[in-house]
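>>> test case, fold it:
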Amino acid sequence: MTLVAIGINHKTASVALREKVAFGPDILSDALRSLAAQTRTGEAVIVSTCNRTELYTNQVESEQLIHWLSQFHNLDEEELRSCLYMHTGQKAVQHLLRVSAGLDSLVLGEPQILGQIKKAFFDAREVGTIAHTLDRLFQHTFKVAKQIRTETEIGASAVSVAFAAVNLAKHIFDDLSRSRVMLVGAGETVELVARHLSEQGATDLIVANRTLARAEGMAAEFNGQAITLPQIPEHLHECDIVISSTASPLPILGKGMVENALKKRRQQAMLLVDIAVPRDIESEVADLENAYLYTVDDLQGIVQKNMKNRLQAAEQAELIAQQQSQEFVQWLRGLDSVATIKSFRTQSEELKRAALARALERLEQGADPEAVLNELANKLTNRLIHAPTQALSKAARQGDLDSLDLLRSALGINDN
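Presented below is the predicted three-dimensional model:
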């Protein structure tokens, strides 16, 4: 059996092309059925995210898949081919394991891709394009991804400024569900911070932004409260954590504003994380007692250190992926050997039944039993050794000593 994986990702194709090759929910079911029809086993899984589109199939030629993909999306085949990668057999298995573990992601070790691959598998199973081989492959993949997360530090360290800010808050306050957080700004970075906060259990959010409508949109998504920037002094004392990232050319939170908030808090500690350039929070805030100010430079240092840790963990993860891909291919080859042995036994049994039926027929006709037995033994022997004899002769004629030795070993031929 031959597993095949083809695809494009953020390393090989532009956003424009990735958008054209994507499979949205509205076309996924039809695409899976159409793709599965190209294979001899009817198996297919399509992984489609903003950073990659990949096809996983069994018993089909890579070229056929490329042609299908270009035809399905009405794209120029040569243009598509130049951005595609193709893997077969163990390389296909190892690629899927690497992708699931975040080793092929834009952010090394990010965990979201595993959930996306699980969804792709369950979507395919619901449509009916999962059979024994791909089911075993993806179940093996989920097990290995968990093993990599457990045995390495691939996902333990923050490698983005947004994630580092949230990790810092969690380290200081431990249980974020008990903390009130103010997010200043409503751009992509703050939105990412909000998502990380939500994943870490934070539920009490205030979103402050120059435009109230934008703040309301983000606050609604995370069940928070929206305010404008001028309203910050009214609410700052309520907050344990402040994370700010705006495009303002001047600081938004000054030393006096924070000092007043701390007085209202009766000097209860406040964490302030400024990930804006230029700064949103005056540097003098760090001089205040019970105000803990971290800047983007502090977080970048954390990120760089953590990235080194992830790179070391990635080496361990790569080794696990390689070993586990070999293990899966051995299982796959075992399926082939079982099928081959079954076919060989069936064929031998048919030869035996035919020869025995002929012998019994001759005995009923009164033929000499000894002659019948000799004929049975000769015919059965000739039929059983016919194919091996041809293979031995061919290997000898071609000087293929390796095949000759293998056949001698398989047939139990001993010169002694």
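>>> C-alpha only now, for contacts and for neighbours.
Fine.
>>> could you pull out the helices for the stretch 151-300 of the chain?
161-173, 188-199, 212-221, 232-235, 255-264, 296-364 (DSSP state H, counting those that start in this stretch).
>>> count of residues packed around Ala387?
Here the neighbour count serves as a burial measure; for Ala387 (other CA atoms under 10 Å) it reads 10.
>>> how about Ala220?
When counting by other CA under 10 Å, one arrives at 12 neighbours for Ala220.
>>> repeat for the one 3 residues further on
By the measure other CA under 10 Å, the count of residues near Asn223 is 15.
>>> in a helix, Gln90, correct?
Yes: Gln90 forms part of a helix when assessed by DSSP: H, G, I helix; E, B strand; the rest coil.
>>> one more, for comparison:
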Amino acid sequence: MQHLSTHFYAIGLSYKKADAEIRGHFSLDDSRKEALLSHAKTNGIESLIIISTCNRTELYGFAEHPYQLIHLLCEHTKGTVEEFQEVAYIYKNREAIAHMFKVGSGLDSQILGDFEIISQIKASARRSKSHGLLNSYGERLVNSVIRASKRIKTETELSSGATSVSFASVQYIMNKVENISEKNILLFGTGKIGRNTCENLVKHTKNSHITLINRTKDKALEVAGKFNLIVKDFDELEEEISKTDILIVATGALNPTVHKAILNISRPLLILDLSIPKNVNTNVTDHADVSLVHMDDLAKITDDTLEKRKEFIPAAEQIIAEITDEFVAWLDTLKFVPTIQAIKHKLNDLKNSELNTLRKKNPDFNEDQAELVTSNIIQKITNQFAHHLKEDSNTVDESLELIKKIFQLEESL
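Sure thing, here's the model as predicted:
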């Protein structure tokens, strides 16, 4: 349970106000996430969840002031507090809860209904837990968001049709390039977006000239094996680019790996950069034959699928409202748990004092029997109070005050 002086915050930035370059400044790879969590632990933060994807970087956690979380983020990324303030959002308590539901359910995704974020949230919660940075509030909230996401997937068509950044990129290629099945396609980078793009390319273009390159060749071989594609070594990148018609870059490098100097081309080349931070230097367009498209441009491609998805927003919001209400009801019960425990403690004190008196007065006193009867009565009394507080959520604060006065509990709490 959080301390009284702390609040639950969501702080971060997303594609809505921050362009790819700024998002790149705040991007966190796995080692930076680990460092940030360790730092948070030493700073006494009790629960913290980190989300960092190509479209957003967010921290969800407890703090006395959101600046504690902003400072942690800036300390472990290239981003500055000034940059953050220009494009960021800060949500507190109920608003922060609502934001996590919106993100986890695909309603805040760059492409409406893109559910890839939910696996990130699960992985982030596991990582936080391994650092001892996931309290009961955080864990319960994440599980509630996962439940909402599953229900939205099964009960609505918010994610109908294959639409994601990887699909949008393939759709773009198919719209722009004639005779796509005969073109040479080179995919550089086989992380999650790379793998998804690869799958969509194979499925939709009927192209058998797809080559994969990845810094770690094993990963590329793994992906290629599934789809029967060609794999080349990383040091053959320049040579392979010279033979290709379409280059898709989906690497996780912190600085651009593709730039004008490595382009030795004599025919038109379409480059799609699906990386955050950007991994293609804009100087490639100094070549008259090069067209460069970034994922932010791709995400603007709206089609009938996305229009159709909008119809299901109200149904998704209804599911979120139901599960949010359950979570908030659980939170309200946390409010009165200390009071119920204090009542129990107080009644046990009265019981022990009474039993002591009886023990002294009556040598034949049946202590076990008295203990059993009085403990049962105490349990029933505290259950009555708990039931009343649960049922009467509108006046729970007044009820708590009255109970504390009657039982003189102020010192105990």
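>>> returning to what we had before: nearest to Thr49 of structure 1 among the helices of the stretch 151-300 of structure 1 would be which one?
helix 188-199 (17.6 Å; CA to CA).
>>> can you give me the buried ones in the closest one?
Using 16 or more other CA atoms under 10 Å as the burial criterion, the residues of helix 188-199 of structure 1 that qualify are Thr189, Val190, Glu191, Leu192, Val193, Ala194, Arg195, His196, Leu197, Ser198.
>>> dump the residue contacts of the fifth one.
I take that to be Val193 of structure 1. Contact partners of Val193 of structure 1, counting by CA atoms under 8 Å, 6 or more residues apart in numbering, are Ala162, Phe163, Ala165, Val166.
>>> I figured the third one hits Leu299, correct?
Yes: at 7.0 Å, Ala165 of structure 1 and Leu299 qualify as touching, with contact defined as CA atoms under 8 Å.
>>> out of the helices of the stretch 151-300 of structure 1, which gets nearest to Val15 of structure 1?
Closest of these to Val15 of structure 1 is helix 188-199, at 17.9 Å (criterion: CA to CA).
>>> quick one, helices of the stretch 51-200 of structure 2?
Applying DSSP H, counting those that start in this stretch to the stretch 51-200 of structure 2 gives helices spanning 66-75, 81-87, 94-104, 116-130, 136-155, 165-176, 192-205.
>>> still on that earlier bit, of all the buried residues of helix 188-199 of structure 1, which two lie farthest apart?
With distances taken as CA to CA, the most widely separated pair in the buried residues of helix 188-199 of structure 1 is Thr189 and Ser198, at 14.3 Å.
>>> show me the residue at the heart of structure 2, geometrically.
The central residue of structure 2, meaning the one whose C-alpha is nearest the mean C-alpha position (CA atoms, centre = their mean), is Ile121 at 3.4 Å.
>>> what's the counterpart of that one in structure 1?
When structure 1 is aligned by TM-score structural alignment, the residue opposite Ile121 of structure 2 is Ile117.
>>> once you drop chain neighbours, what's closest to its match?
Spatial nearest neighbour of Ile117 of structure 1, excluding adjacent residues (CA to CA, 6 or more residues apart in numbering): Val47 at 6.2 Å.
>>> the one you found pairs with which position in structure 2?
Matched to structure 2 by TM-score structural alignment, Val47 of structure 1 sits across from Ile51.
>>> ok, Gly89 of structure 1 next?
Taking TM-score structural alignment, Gly89 of structure 1 has Asn93 as its aligned residue in structure 2.
>>> and that match, how many neighbours?
Neighbouring residues of Asn93 of structure 2 were enumerated by other CA under 10 Å; the total is 14.
>>> try Leu373 of structure 1
Other residues within reach of Leu373 of structure 1, judged by other CA under 10 Å, total 15.
>>> excluding its backbone neighbours, what's nearest it?
Across the structure, with CA to CA, 6+ apart as the measure, the residue nearest Leu373 of structure 1 apart from its sequence neighbours is Ala359 (7.3 Å).
>>> and if you look at Ser159 of structure 2?
Gly113 (4.5 Å).
>>> my guess is the one you found meets Gly161, correct?
No: checked against CA under 8 Å, the pair Gly113 of structure 2 and Gly161 is beyond contact range at 9.7 Å.
>>> more neighbours: these two, which one.
Legend: neighbour count by other CA under 10 Å for Gly113 of structure 2 and Gly161, higher for Gly113 (30 against 14).
>>> and stretch 214-221 of structure 1, what's buried?
When neighbours are counted by 16+ other CA under 10 Å, the buried residues of stretch 214-221 of structure 1 are found to be Arg214, Ala215, Glu216, Met218, Ala219.
>>> what residues sit buried inside stretch 100-118 of structure 1?
Within stretch 100-118 of structure 1, the residues that qualify as buried are 100-105, 108-111, 113-114, 117-118, counting by 16+ other CA under 10 Å.
>>> tell me the contacts of the residue nearest to Met100 of structure 2 when sequence neighbours are not counted?
The shortest distance from Met100 of structure 2 to any residue other than its chain neighbours is 7.2 Å, reached at Val145 (CA to CA, 6+ apart). In this structure, Val145 of structure 2 makes contact with Met100, Phe101, Gly104, Ser105, judged by CA under 8 Å, 6+ apart.
>>> please report how far the counterpart of Val145 of structure 2 in structure 1 lies from Leu114 of structure 1.
Using TM-score structural alignment, the equivalent of Val145 of structure 2 in structure 1 is Thr141. As judged by CA to CA, to the nearest Å, Thr141 of structure 1 and Leu114 of structure 1 stand 9 Å apart.
>>> common neighbours of the two, please.
Each of Ser100 lies in contact with both Thr141 of structure 1 and Leu114 under the rule CA under 8 Å, 6+ apart.
>>> centre of the chain to stretch 97-111 of structure 2, how far?
Averaging C-alpha positions (CA atoms, centre = their mean, to the nearest Å) puts stretch 97-111 of structure 2 9 Å from its chain's average.
>>> same question for stretch 159-171 of structure 1.
Averaged C-alpha coordinates place stretch 159-171 of structure 1 at 24 Å from its chain's average position (CA atoms, centre = their mean).
>>> buried set for it?
Judged by neighbour count using 16+ other CA under 10 Å, the buried positions of stretch 159-171 of structure 1 are Val159, Ser160, Val161, Ala162, Phe163, Ala164, Ala165, Val166, Asn167, Leu168, Ala169, Lys170.
>>> could you double-check that the first one lies in contact with Met307?
It stands for Val159 of structure 1. Yes: when contacts are counted by CA under 8 Å, Val159 of structure 1 is listed as touching Met307 (5.8 Å).
>>> what's around Ile210 of structure 2, how many residues?
Counted with other CA under 10 Å, Ile210 of structure 2 comes out at 22.
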